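Engineer: Quick one: sequence and predicted model below, then my questions.
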Amino acid sequence: MNAPRKKVLLVDDVELFVELEKTFFHRANVTLLVARNGLEALDLARRERPDLIFMDLFMPEMDGDVACARLKEDPDLSSIPVVMVTHGGRDADLQRCRDAGCDDILLKPVNRHKFVAAARRFIGLEDRVAPRVDARIEVRYANGGNELTDYSLNMSTGGLFLETDRLLPVETELQVSFNLPDRDEPVRTRARVAWANEPDNRIKPGLPPGMGLQFLDLSLDDLQDVRSFVREHLDRILPS
């Protein structure tokens, strides 16, 4: 049985920004809701109970920080994560967002990577085009001087899930290497921690504690080898 689609509420009075933000989720299995000001956002939040809200700061009728504060004061709505979106990063504007009780702040011009990272962090957003296969492979990784070793549970051409209790902050960059079957040289790449499955807060309950790693600079040869590995495993599990 498929899990219900998550609801994401986009709140901005500028059509251009709303349409741009919509494109960030075109590959995601989510239902998008749109409000043009804080009052509309409050009304939609009460009726639809979104799982995540991206809220512009400056809007007509009611600014985003006022709407955010009212959401956080409502016992029925206070648990909904609110990500404030604002221009420029002026200290006074950032403080308004913090005072409203928001869960995170993003700066315009909007960036797809940061939007999707926020959605992944708060609601476990799936944003994957490449097929993923089970893969129990020893992975060596380093953040600075010490090299650590753990095992992957699955892999795609875009990254892998690393089973580990040694969780690192999201966006941490690592040097990663691993050996694929029937290949002499290891695959080496930079990777970033895209999301974390914390022991007490598993955004993907079907997986153990660990980290989703996104490959950042696979060479063409390494990419081809990873793609071949994934295809071979898919051929074994998919009917001909």
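Structural biologist: Yep, it's here. Only a predicted model underlies this, so the values are computations on that prediction, with no experimental measurement involved.

Engineer: From now on I want contacts and neighbour counts done on CA atoms only, so please keep to that.
Structural biologist: Fine.

Engineer: what's near enough to touch the closest residue to Arg227 other than its chain neighbours?
Structural biologist: Excluding the flanking residues, the one nearest Arg227 by C-alpha to C-alpha, 6 or more residues apart in numbering is Thr157, at 5.7 Å. Listed by C-alpha atoms under 8 Å, 6 or more residues apart in numbering, the contact partners of Thr157 are Ala130, Pro131, Arg132, Phe215, Leu223, Val226, Arg227, Val230.

Engineer: which residues are in contact with the longest helix along the chain?
Structural biologist: In terms of residue count, the longest helix belonging to the chain (DSSP state H) is helix 220-237. Contact with helix 220-237 is made by Pro131, Arg132, Val133, Met155, Ser156, Thr157, Leu180, Val187, Arg188, as judged by C-alpha under 8 Å, 6+ apart.

Engineer: here comes the other one, which I'd like you to weigh against the first:
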Amino acid sequence: MVRKGYDMEGRRKHPRASLQTEIWLGQDGIFTRTTETLRDLSEGGAFVETGQRFPVGSILNLRFKLLGTSHPISCTVSVRNLRGGSGLGVEFLDISTDDRQQVRLFVENQIPRMF
């Protein structure tokens, strides 16, 4: 599913897609590997549906694969918000230019063509 619009406050800068995939999420060298849904995935960040809890401002390591790719995306993220028991909104901090482009292309390819 892809949403190309803006949220109610007009803060969205990038199109978004949802993706269920295996992720590694951790802090200080301790990682949990789970199958989670990345909602609102964009080149700027994502919402990770997870039961794991980290305070806003936490710096985490995130690793995931996009559908149709063999190369995992590895990046450092900052927890920007919490959504009551359902997950974490994260911003990509340290992501390579190639990985950011892979995410952007993945999201763009999910947008239905209107022709």
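Structural biologist: Okay, I see it. All figures in this text were calculated on a predicted structure; none of them were measured in a lab.

Engineer: Run the chain-centre distance for the longest helix of structure 1.
Structural biologist: Chain-centre distance of helix 220-237 of structure 1: 24 Å, with C-alpha atoms, centre = their mean, to the nearest Å.

Engineer: Quick check: the aligned residue for Gln102 of structure 2 in structure 1?
Structural biologist: Using TM-score structural alignment, the partner of Gln102 of structure 2 in structure 1 is Asp225.

Engineer: Report the separation between that match and Arg188 of structure 1.
Structural biologist: 12 Å (C-alpha to C-alpha, to the nearest Å).

Engineer: what's the answer for Asp217 of structure 1, then?
Structural biologist: Here Asp217 of structure 1 is placed at a distance of 9 Å from Arg188 of structure 1 (C-alpha to C-alpha).

Engineer: Looking at these two, which is more packed in?
Structural biologist: A direct count of neighbours by other C-alpha atoms under 10 Å for Asp217 of structure 1 and Arg188 places Arg188 higher, at 18 against 12.

Engineer: Check which helix or strand the more buried one maps to.
Structural biologist: Taking DSSP states H and E as the criterion, Arg188 of structure 1 maps to strand 187-197.

Engineer: which bit of structure 2 covers the helix or strand following that strand?
Structural biologist: Following strand 187-197 of structure 1 in sequence order, the next helix or strand is strand 210-215 (DSSP H and E). Residues 87-92 of structure 2 are where strand 210-215 of structure 1 lands when matched by TM-score structural alignment.

Engineer: Just want the most central residue of structure 2.
Structural biologist: A centroid search over structure 2 (C-alpha atoms, centre = their mean) returns Ala46, at 2.9 Å, as the residue closest to the centre.

Engineer: Need the counterpart of that one in structure 1.
Structural biologist: Checking with TM-score structural alignment, Ala46 of structure 2 has Leu160 as its match.

Engineer: ok but its match is inside a strand, no?
Structural biologist: Yes - using DSSP: H, G, I helix; E, B strand; the rest coil, the assignment for Leu160 of structure 1 is a strand.

Engineer: and it, how far is that from Leu168 of structure 1?
Structural biologist: The spacing between Leu160 of structure 1 and Leu168 of structure 1, counted by C-alpha to C-alpha, is 15 Å.

Engineer: residues contacting Glu49 of structure 2?
Structural biologist: Shown in contact with Glu49 of structure 2 (C-alpha under 8 Å, 6+ apart): Glu36, Thr37, Leu38, Arg39, Ser86, Gly87, Leu88.

Engineer: out of these, who has the most neighbours?
Structural biologist: Leu88 (26 neighbours).

Engineer: pretty sure that residue is in contact with Leu62, am I right?
Structural biologist: No - using C-alpha atoms under 8 Å as the test, Leu88 of structure 2 is too far from Leu62 to be in contact (12.0 Å).
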